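Colleague: model this:
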Amino acid sequence: MRSAAVVGTGLIGTSIALALRGRGVTTYLIDTNPEAARIAADLGAGIAGRPRVPVDLAVLAVPPQHVAAALKEHQSQDLAHDFTDAASVKELPQRQAARAGCDLTRFVGGHPMGGREQSGPLAAKDDLFQGRPWVLTPSPETRVQAVERARRLAELCGARPVVMAHAEHDRAVALTSHAPHLVSSLLAARLLHGEQTQLGLAGQGLQDVTRLAAGSAELWTDILGSNAVAVADVLAEFALDLHQVVDALRGLGTVREPEQRRAHTELLSTALVRGIQGRARIPARSTTPGPNMSTAFAAAPRGA
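Modeller: Predicted coordinates for the structure are as follows:
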C-alpha cells in the first residue's frame, strides 16, 4: 500500500496516520475541523487536505453513527479505491451503509483494539496498536482486494489482523470494552457523593478502576448506544452478581447466627475467587505483531 487517507484526526485516526507515515505511506488527513487536521499534520501524521487522485485505502476514523454517512460521502467523491473504518461497533454501521446505498464491495469494517482515555490528535501515538488485535469484518459483498488492503493497514500499524463476523465482534467488545467502560463511569460517579476527606485517601487502585471514566462522554454515548443490546445483556448479568454480593454484605453486617454468616461469607469469597479466575483469562499483551493472517481470510466466516 503506497497511499492512504485518514478521515477523522482524533486519537485513533492520528495514531493510524502516524504509524502509516512511519512506514513510508503517503497519507492525507481529512477532518470536518480543519484545525484538528492541521495539528495532526504538524505532528508528522501526513498532509492536511484531500489527494488529487484516489488513494489506495481510506480509513474512516469516525464514531459509529457517522460511518455510513462518511462512507457514502467519500465514495461519491472518489477518495479511495477501497475503504475501511475504525469504529468500535460493526453491525449497526454495516446495516446503515447498506441502507444508504454505499458500495459494500469496496468496504470492510475494521476495529483496531487499542486506545487511551485521552482524546484528540495530541494524544496520538505511532505505536498505539503495536501487538494489538485489529478486527476485520468483511461482508459477503466485500471484494478480496479491499480485505487485503485493510489487512495490510493493520500490519503496517503493528497490529494482528483478526477476522470476525459483525455480530460476533459486537458481543465481544460489549464484554471486554463497552460494559467495563460504563461500570468504570458508574463507579467514578459515586465519588461525586464523597467528602473531600474521604477522597483524600484515594490510592492507585481507585485510579486504575476509574481510568476509563475519563473518556469522552459524547463519543461513548455514541458507542454504547450503537451496541446497546449487547452491552445491556452483559450488564444485566453483572447486576445479578452485584445483587448477590450486596445481599451477602448486608447479611454479614446484620446476621449473628454462625451458619448464616458462613453462607454469606462463602458467597462473598466465591465472588472474589471468580474475579481472580476471570482476570487470569485476559491474554497478556503482545509487544510484537502476530503472524501473517492472510490465510485466515479464506477460512473465516464472511457473513454479516
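
Colleague: going by C-alpha atoms from here, please, whenever you check contacts or count neighbours.
Modeller: Will do.

Colleague: V163 reaches F297, doesn't it?
Modeller: Yes: under the criterion of Cα atoms under 8 Å, V163 makes contact with F297 at 6.7 Å.

Colleague: the more surrounded of those two?
Modeller: For V163 versus F297, the count of surrounding residues by other Cα atoms under 10 Å is larger for V163: 24 against 19.

Colleague: what's the closest non-adjacent residue to the more buried one?
Modeller: Among residues not flanking V163 along the chain, L136 sits closest, at 4.8 Å (Cα to Cα, 6 or more residues apart in numbering).

Colleague: H169 too?
Modeller: Nearest non-adjacent residue to H169, counting by Cα to Cα, 6+ apart: K90, 7.1 Å away.

Colleague: what about that neighbour, neighbour count?
Modeller: With neighbours defined by other Cα under 10 Å, the count for K90 comes to 28.

Colleague: distance check, it against Q198.
Modeller: Using Cα to Cα, to the nearest Å, K90 is found at 42 Å from Q198.

Colleague: let's see this one next to it:
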Amino acid sequence: MTPIEDAGIGSVVVVGTGLIGTSIALALRQRDVRVFLADRDAGAVRLARELGAGEDWTGEQRADLAVVAVPPQFVAQQLLDLQKRDSARFYTDVASVKALPLAQAAQLGCDLTTYVAGHPLAGRERSGPAAARADLFLGRPWAYCPTDEASPRAVAAVERLISLCGGNAVRVDAAEHDRAVAVVSHAPHVTAAAVAARLAEASETALGLSGQGVRDVTRIAASDPALWTGILEGNALPVAEVLEALVDDLSAAARSLRALAGDGAAMGQVTDLLSRGVRGTGRIPGKHGGPARTYAVVQVLIGDRPGELARLVQAAGETGVNIEDIRLEHATGLELGAAELYVRPEAAEALTHGLRERGWQVPG
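Modeller: Alright, predicted model coming up:
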C-alpha cells in the first residue's frame, strides 16, 4: 500500500449515504479523515450525519477523493457532474459491476486519469444508513480496476482508501471482475430469491417445519429488490450465463428424480451434482483468505434470554479453545435454541467436556 503522505487522503466526499457509502464514511471517521456527505435523500444524509459519518457537503469543499456510492447505472453521470465541479483530486465508485460504469464514463468524456473503479465485496441483507457499520470491510476483498489511463497517484489514492477502511485490495480487470461476481454474488442472489419465492406460497405446515438450512439459503433474498434490479441489469450477460448453467444442472436433477421410481441408476446425476456442490463449497476461502478448513461442530442448547450468548462465549474461552465461527438456530415456539460452535476437529472433545463441566447442555 502507498503511504498516506503520498496518497494524500485527508478529506473525502461520499456521494450516496446508503449502507456502503455510510459504512465507508464511518470507517474513515475512525481514522480521522474529514468526510463530507451528499445524497438526493436529505433524510439519509441527516441520519448518516447523526451516526457520526461526517458533515454535510455544500458542493463548495474540494476533497482529496470522491467516493461515488450510487447504483451502477448512475455512476458515470455522477462522476461527470463531480468532475465538472472539480470536486476532488481523485475519484472512485463502489458499484458491484465495473465494465458498465467504465464504458459509460468513457462515452460521456469523463477524465479517466483521475478515476479508478472499485467494488468492496461486503454488505448485509439490510440497506440504508441505519444498517451501516464502520467494521463492514475489515478483511473483506475490495476489488479495484485501474484502466491504462488511470494515473499512478489516482491508483494510490484508492489503495489508501481501501487500507483505511480495513479492506483487502484486489487489483483486477473490469470484465474479469464482472464475470467473477456473477458466479460468487449475483447469480447466487437470484438463486436465493428463487428458493425464497417458493416460500411465498408455502403452506403453514411447511413454514412451521422450516429450519436453519432454509434460512441460510434464503438470507440474502431479503435485500432490496430495486437495488438488485440495477445490479443485475448492469451485469446481465455474465449472470445469465451462470444461471443458464444452474438451470441445466437443476433440470438434469429434476429429470433424474422423476425417473427414479423406475430406474435406480437415474440418481447418479443427482449424486454428481451434490458431490460437485461439496467440492465447490470446499473451495470457498477460509479465515483470513487462507485455504478452507473443515471444522467440527459442537452444538450447545442455549436459552433465549439476554446475556446467554455472552455467557456461553465466556465459558468457551475458559476452556482455552478458539471458536472459529458461531451460528444460532432458534426452536420454533420455544424460548430455547441451539448455538453451533465451529472449532478445529482436535479441539471438539476438550470444548465439549469443558462446557459440560460448566453446566451447559451439549447433546451427543
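
Colleague: TM-score for this pair?
Modeller: Once the chains are laid over each other, their TM-score by TM-score structural alignment, normalised by the length of structure 1 reads 0.90; 282 aligned residues with a Cα RMSD of 1.3 Å.

Colleague: ok so, going back, in structure 2, what residue corresponds to the residue nearest to H169 of structure 1?
Modeller: Alignment note (TM-score structural alignment): K90 of structure 1 maps to K98 of structure 2.

Colleague: hang on, that match packs against A180?
Modeller: No: K98 of structure 2 lies out of contact with A180 (Cα under 8 Å); the separation is 11.2 Å.

Colleague: so what's the counterpart of A27 of structure 2 in structure 1 up against?
Modeller: Taking TM-score structural alignment, A27 of structure 2 has A19 as its aligned residue in structure 1. By Cα atoms under 8 Å, 6 or more residues apart in numbering, the residues touching A19 of structure 1 are A45, D126, D127, L156, C157.

Colleague: nearest to A263 of structure 1 among these?
Modeller: Nearest to A263 of structure 1 out of these is D127 (Cα to Cα; 48.9 Å).

Colleague: how many residues are close by the closest one?
Modeller: 18.

Colleague: okay, and it sits in which element?
Modeller: Following DSSP states H and E, there is no helix or strand that holds D127 of structure 1.

Colleague: quick check: closest non-adjacent residue to the aligned partner of it in structure 2.
Modeller: In structure 2, D127 of structure 1 lines up with D135, judged by TM-score structural alignment. With sequence-adjacent residues excluded and distances taken as Cα to Cα, 6+ apart, D135 of structure 2 is closest to A27, at 6.7 Å.

Colleague: with H66 of structure 1 instead?
Modeller: Sequence neighbours aside, P93 is the residue nearest to H66 of structure 1 in space, at 8.0 Å (criterion: Cα to Cα, 6+ apart).

Colleague: let me see the contact set for the residue nearest to V163 of structure 1.
Modeller: Going by Cα under 8 Å, 6+ apart, L136 of structure 1 touches V108, G109, G110, H111, V147, A150, R151, P161, V162, V163, M164.

Colleague: out of everything not next to it in sequence, what's closest to A69 of structure 2?
Modeller: Using Cα to Cα, 6+ apart, the closest residue to A69 of structure 2 is G16 (4.7 Å).

Colleague: before we move on, what about P54 of structure 1?
Modeller: Closest residue to P54 of structure 1 apart from its sequence neighbours, by Cα to Cα, 6+ apart: A80 at 4.4 Å.

Colleague: OK, contacts around the aligned residue in structure 2 for that neighbour?
Modeller: In structure 2, the residue paired with A80 of structure 1 according to TM-score structural alignment is A88. Residues in contact with A88 of structure 2 (Cα under 8 Å, 6+ apart) are V13, R62, A63, D64, L65, A66, L82.

Colleague: map L312 of structure 2 across to structure 1 for me.
Modeller: For L312 of structure 2, there is no aligned position in structure 1, judged by TM-score structural alignment.

Colleague: L312 of structure 2: which element?
Modeller: Going by DSSP H and E, L312 of structure 2 is in helix 308-318.

Colleague: what's the spacing between the counterpart of P120 of structure 2 in structure 1 and P161 of structure 1?
Modeller: Aligning on TM-score structural alignment places P120 of structure 2 opposite P112 in structure 1. As defined by Cα to Cα, P112 of structure 1 lies at a distance of 9 Å from P161 of structure 1.

Colleague: quick check: neighbours shared by the two?
Modeller: Residues touching both P112 of structure 1 and P161 (Cα under 8 Å, 6+ apart): P133, W134, V135, A154.
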